[in-house]
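A.B. asks: sequence and computational prediction follow.
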Amino acid sequence: MPDLSYTAIPDPVAFEERLKSVPLAPGVYIWKDIQGKILYVGKSKSLRDRMRSYFGAPRGLSGKTRRLVAQIADFEIIVTSSELEALLLEMNLIKEHRPKFNVLLKDDKSYPFIKVTLHEPWPRILVTRKTPDDGSRYFGPYSNAGAVRRTLKELNKLFAFRPSFDCKDEKFNRHRRLGKPCMYYDIKRCLGPCVPGLVSQEEYRSAIEAVCRFLEGKTDQIVRDLRRKMEAAAQELNFERAAYLRDQIRDIEKISERQQVLRTVATDQDVIAFARENGSAVVQVFYIRGGKLIGSEPFALQNTEDEDDQRLLTSFITQFYDSAAEVPPNLLLAEHIEEPMIIEQWLSQKGGHRVEIQVPRRGEKKNLVNLAAQNARQKLEEIRLQWLNSEQRAVAGLTEIRDLLGLEGLPARIECFDISNTQGTNAVGAMVVFEHGEPKKSRYRKFRIRTVEGANDVASIREVLLRRFRRAAEALGEDVAAGVQDPRVNPNGVVTNG
């Protein structure tokens, strides 16, 4: 019989009856708290068995699972016709709700992609954070938006497509009306598609396709095509064009030389390994295309405490490839994952070709996995040092405040208040919160001024402070659970402007 004594379930008897009625079928289960907020989304080939396993002896559960179970008050199930359908549903629900107990890709909603607008007459190449099915081609996700923009600038130097940073449709159409290209044409950073006659649509699209092949790692094919065009231009005595293509070939070959060539890895594949320490985890992905290591990206995970390696890696793969623009035919992993056959089936459907998952134990493939793990450890150490530096700066600032104000200890919580109005109307107050020297954005609040007429900042501040501390004093337990200010965390300092 399940032990429900340490949960937040309001009616354990009714809850137990509901658990008994859960079918022994594949599907998705959703744990919720007393407010109805989703705590965790999971899947299983046997819903009843999996859900009842949460309510065994507490000492047999991990710390993270005990904290989850202590907050469970309700659940919802969705029965599916297959384990694959359950996997897809689980991924969609996690992406939509981002439950606090699920392993999550950190900031996964904001990872950048490279977008090639192939459906447009004169395609553009942009950085985007959304991937709608609009006829464009996408590459990514990438972990660093700045690096993606720098890559686009380098690609623009090589292939002279419309500069994404300075050629919006309005400017493009203006130069088309003028019949004169902008300066990027003069400095050979754009082929000039805005002016009829400067470049044919076929030639411009050929440059765009070369960019796509470059991003796929097919530089050898690009060089062959460019060399053929260079020889044709020379035969036509178009030496300026031939010289331009010669320089383009040279620059591409320089970049290609920097890419590591892997002797025994002929197929396209991603190499995935991870490092973890004290609840933090980083996954490193190597992109191998055409036998060359063409890129590497680190991705941080959150909510990884007490999760085993299989669950951690499975969560990453399902979330990463759910949004990835491309799935290669092979994945090399550092560890085995849960339900690999189901994951392979899903990846094969998504990629449109057979996908095989391997966990190499020796040889060059194993060396690649080890190298990816080494890079993950290095990135994890960088994150740790960044956190330490940030913490040290915060402590230094709090120490200075303590000394200036003669406080007994460091101020753990500081609240800052200010008032804004539009010529004496529509007055609004704002509260910004710092905890342990760091901004706590989830605690920020806005106050619509109710009792003050005109531009009177002092009276408005008084109203805001009264409302803030009155609400804290009146807060009940359910208010605290819902995120209302807890009277036990009153500020050590209040800063007002006005």
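C.D. replies: Structure received. Numbers count the residues shown, from 1 in each chain.
A.B. asks: from here on, just use CA atoms for contacts and neighbour counts.
C.D. replies: Noted.
A.B. asks: flag every buried residue along stretch 328-346.
C.D. replies: 328-337, 343-344, 346 (16 or more other CA atoms under 10 Å).
A.B. asks: measure that stretch end to end?
C.D. replies: 13 Å (CA to CA, to the nearest Å).
A.B. asks: again, but for stretch 273-289
C.D. replies: First-to-last residue span, stretch 273-289, CA to CA: 18 Å.
A.B. asks: with the buried residues of stretch 328-346 in mind, which one is nearest to residue 49?
C.D. replies: The nearest member of those to residue 49, counting by CA to CA, is residue 337 at 20.7 Å.
A.B. asks: from the buried residues of stretch 328-346, which ones fall inside strands?
C.D. replies: 330, 331, 332, 333 (DSSP state E).
A.B. asks: so who does the third one touch?
C.D. replies: Pointing back at residue 332 there. Counting by CA atoms under 8 Å, 6 or more residues apart in numbering, residue 332 touches 269, 270, 271, 272, 357, 358, 359, 360, 365, 369.
A.B. asks: same check, this time on the last one
C.D. replies: With contact taken as CA under 8 Å, 6+ apart, residue 333 is in contact with 271, 272, 273, 357, 358, 359, 360, 369.
A.B. asks: buried subset of those as a ChimeraX selection?
C.D. replies: If you want just the buried ones from the contacts of residue 333 in ChimeraX, going by 16+ other CA under 10 Å, the selection is:
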select :271,272,273,357,358,359,360,369
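A.B. asks: distance to residue 204 and secondary structure added to the contacts of residue 333, as JSON lines?
C.D. replies: Shown next, in JSON lines, are the contacts of residue 333 (distance: CA to CA, whole Å; DSSP: H, G, I helix; E, B strand; the rest coil):
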{"residue": "271", "distance to residue 204": "34", "secondary structure": "strand"}
{"residue": "272", "distance to residue 204": "36", "secondary structure": "strand"}
{"residue": "273", "distance to residue 204": "39", "secondary structure": "strand"}
{"residue": "357", "distance to residue 204": "38", "secondary structure": "strand"}
{"residue": "358", "distance to residue 204": "40", "secondary structure": "strand"}
{"residue": "359", "distance to residue 204": "43", "secondary structure": "coil"}
{"residue": "360", "distance to residue 204": "43", "secondary structure": "coil"}
{"residue": "369", "distance to residue 204": "39", "secondary structure": "helix"}
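A.B. asks: in addition, the following structure is provided for comparison:
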Amino acid sequence: MSQVAPLRDVAAGLPLVPGCYLFRDGQGKLLYVGKAKNLRRRVLSYFRPLESQPAKTRALLRDARRLEVILTGSEVEALILENSLVKRHRPRFNVLLRDDKNFPYLKLTMGEPFPRVVLVRRPRQDGNLYFGPYTPASVARRSLKMIARFFKVATCYESFDGSRRRPCLLYQMKQCLAPCVGYVQEAPYGEAVRHVRLFLEGRDKELAGELERRMAAASKALEYENAARYRDLLRAVAALNRRQAVAAVGLEDQDYFAMHREGNSASLAIFEMRAGLVQSRREFFFEGAGGEDEAFMEQALSRYYSVAPLVPGRVFVSTPPEGAGVLEEWLAGRRGQRVRIKCPRRGVHRQFMDTVLENARLAWESRFAADHNLGVAVHEALRETLGLAETPSRIEALDISHLAGRETVASVVVWEDGRPRRSEYRRLNIRSARPGDDYAAMEEAVARRYGRLVREKRRLPDLVLVDGGAGQLAAAQAALAKLGVGNLPVIALAKQREEIYLPGVKEPVELSTHDPVRHLVTRIRDEAHRFALAAHRRRRRRRTLTTELMQVRGIGRRRSRDLLQTFGSVEGVRRASQGRLMAVVGPVVAAAVRAHFSQERS
């Protein structure tokens, strides 16, 4: 990629400050917008060796011709600017939250004497209140009918200027107070509107309390017809509570984000909880979703809340996002109050997150089911291409990764029935191989992985795929032969030209770029590579964070780990109060931590 060199030169000269960076194609069209705390360091990371980059980054660099930056005063300002640019230009390589369709909202009009509730497809910043989106759309229509039946607030577009002389059929059915013909005064109608708002905001407990008080007052005043109406409203609210209650996760407003990814396709499920009840559920789908899960979640959160009408006090995620502290600060600015992003590990929030994760998995399967059907034919074609006796239903891929020859790690990914089994992925820290010796590292990884399966008499894969060429293939064969399973099918897939090396065949097999077998084995190999790189980045990040905290007097490795587990990041430790720090490391070290970061700011 000759066009990459000039971009790398530009990146090397960038300042070490926060800002946004923009990749453009030859015609000046915006391809990608990103934010950075340190522009030079972040942008230079795009120009590491291409084989270590996700497929999405490789595609971006293939099309990019220009690199621009916009400096900002802080990382939060960069995040705000990034969101603005993405919404305005919708760059091709950014994570964009696209629905299959526009799900409906309910609009409560606030700029007229007699507000009404109507169904709309797009919310606008016009001073009205919007509730939703509702999925499926039938929930919105059913809610609209309930509002008409029990609250009798107008649900039509009829003019209220006094020109109408007779009320419509809804009034005859006792499903409207008929403000269009002046049958109701503003005060009692306003009371009904207030009840509707409580109902739509999910504040059913508050609504029920008010209805009980009004029912008791009406009964005491011998207004039995009004008392009966409030009784019916109470029953309707109670019935709605029973239908919607999912888990006792608290009464605060909170959202749940769960991601399910297989290969380069992903689904994102979002559940909005209001007053302990599920108010809405949304699903988004992504193809070409390369990179780390943490970066994906960070972009998803920032895109979603840049347009969401309400930011809750707590956001629960299935994967911790990158830059959680910065996101919390930005969300707090939008909300006007503190916001916390959490990845639940236990308790009712973990249980509910499992439900949201299952929804994300089912959504993924329903959206990408056709890929699975196609996968059966592709696996059969793989059997024919490799000359295997049986169609491989379980494939395992191994990849070796290291940092300049140090900290060598092997990753093992499992592919079964056309789908990755992420719960069975494994990482192995290479112990005996000499640093930089990829062949010895592969032999050790294969020996340890399949030695354990043999000892525990567990199922062996139908095919082993190793990343590399003839040398890695020979190393894997040698390890399998020593274990007594030399007949286990094994192949190697080399980068660059994506050639397949087969045992006993001198020349590699080179498939056409459109061959589905090539796409399958490349996809599995890339998943192993992504998994290995993600492990390295996490280890490097943990080591960097731990080292920074260990500069504080009185903090060693154990206390550093305790602080990071409690506060999530160095930024979280920096913002923690004296009292919260004392609860973890005691008063003396807490004071040292505060002094260290105060000195850093000055």
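C.D. replies: Perfect, I can see it now. This is a predicted model, so every value here is computed, not measured.
A.B. asks: show me which pair in the buried residues of stretch 328-346 of the first structure is furthest apart.
C.D. replies: The span of these, defined through CA to CA, is set by 334 and 346 at 19.9 Å.
A.B. asks: which residue in the second structure aligns with residue 447 of the first structure?
C.D. replies: Matched to the second structure by TM-score structural alignment, residue 447 of the first structure sits unpaired.
A.B. asks: can you confirm residue 447 of the first structure is in a strand?
C.D. replies: Yes: residue state for residue 447 of the first structure (DSSP: H, G, I helix; E, B strand; the rest coil) corresponds to a strand.
A.B. asks: which of the helices or strands spans the spatially closest residue to it that is not a sequence neighbour?
C.D. replies: In space, and not counting its chain neighbours, residue 447 of the first structure is closest to residue 429: 4.8 Å by CA to CA, 6 or more residues apart in numbering. If you go by DSSP states H and E, residue 429 of the first structure is part of strand 425-435.
A.B. asks: do residue 127 of the first structure as well
C.D. replies: strand 125-128.
A.B. asks: so which bit of the second structure is the helix or strand just after that strand matched to?
C.D. replies: As assigned by DSSP H and E, the chain's next helix or strand after strand 125-128 of the first structure is strand 137-139. Mapped onto the second structure using TM-score structural alignment, strand 137-139 of the first structure spans residues 129-131.
A.B. asks: what's the mean distance for that stretch versus the first structure?
C.D. replies: On superposition with the first structure, the mean distance recorded for stretch 129-131 of the second structure (mean CA distance after the TM-score superposition for the first structure) is 2.1 Å.
A.B. asks: looking at the first structure, name the residue matched to residue 117 of the second structure.
C.D. replies: In the first structure, residue 117 of the second structure lands on residue 125 (TM-score structural alignment).
A.B. asks: just checking, what packs against the strand holding residue 429 of the first structure?
C.D. replies: strand 413-422, strand 445-448, helix 457-474 (3 or more CA pairs under 8 Å, 6 or more residues apart in numbering; DSSP states H and E).
A.B. asks: what residues in the second structure pair up with the longest one?
C.D. replies: Same thing as helix 457-474 of the first structure. Using TM-score structural alignment, none of the residues of the second structure align to helix 457-474 of the first structure.
A.B. asks: again, but for stretch 279-286 of the first structure
C.D. replies: So stretch 279-286 of the first structure sits over residues 264-271 in the second structure, by TM-score structural alignment.
A.B. asks: the matching stretch: how far from the chain's middle?
C.D. replies: Offset of stretch 264-271 of the second structure from its chain centre (CA atoms, centre = their mean, to the nearest Å): 6 Å.
A.B. asks: and if you look at stretch 273-280 of the second structure?
C.D. replies: 19 Å.
A.B. asks: what residues does that stretch touch?
C.D. replies: For stretch 273-280 of the second structure, the external contacting residues (CA under 8 Å, 6+ apart) are 132-135, 201-204, 241, 244-256, 271-272.
A.B. asks: go with 7 Å
C.D. replies: 132-135, 201-203, 244-246, 248-255, 271-272 (CA atoms under 7 Å, 6 or more residues apart in numbering).
A.B. asks: again with stretch 140-159 of the first structure
C.D. replies: Outside stretch 140-159 of the first structure, the residues touching it (CA under 7 Å, 6+ apart) are 111-114, 163, 189, 207, 248, 297-299, 324-325.
A.B. asks: rebuild these as CSV, extending it with secondary structure and distance to residue 171 of the first structure.
C.D. replies: Shown next, in CSV, are these (DSSP: H, G, I helix; E, B strand; the rest coil; distance: CA to CA, whole Å):
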residue, secondary structure, distance to residue 171 of the first structure
111, coil, 28
112, coil, 25
113, strand, 24
114, strand, 21
163, coil, 11
189, coil, 16
207, helix, 21
248, helix, 27
297, strand, 34
298, strand, 36
299, strand, 36
324, coil, 32
325, coil, 29
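A.B. asks: any idea what residue 215 of the first structure aligns with in the second structure?
C.D. replies: Checking TM-score structural alignment: residue 215 of the first structure goes with residue 200.
A.B. asks: that match and residue 304 of the second structure, how far apart?
C.D. replies: Taken as CA to CA, the span from residue 200 of the second structure to residue 304 of the second structure is 21 Å.
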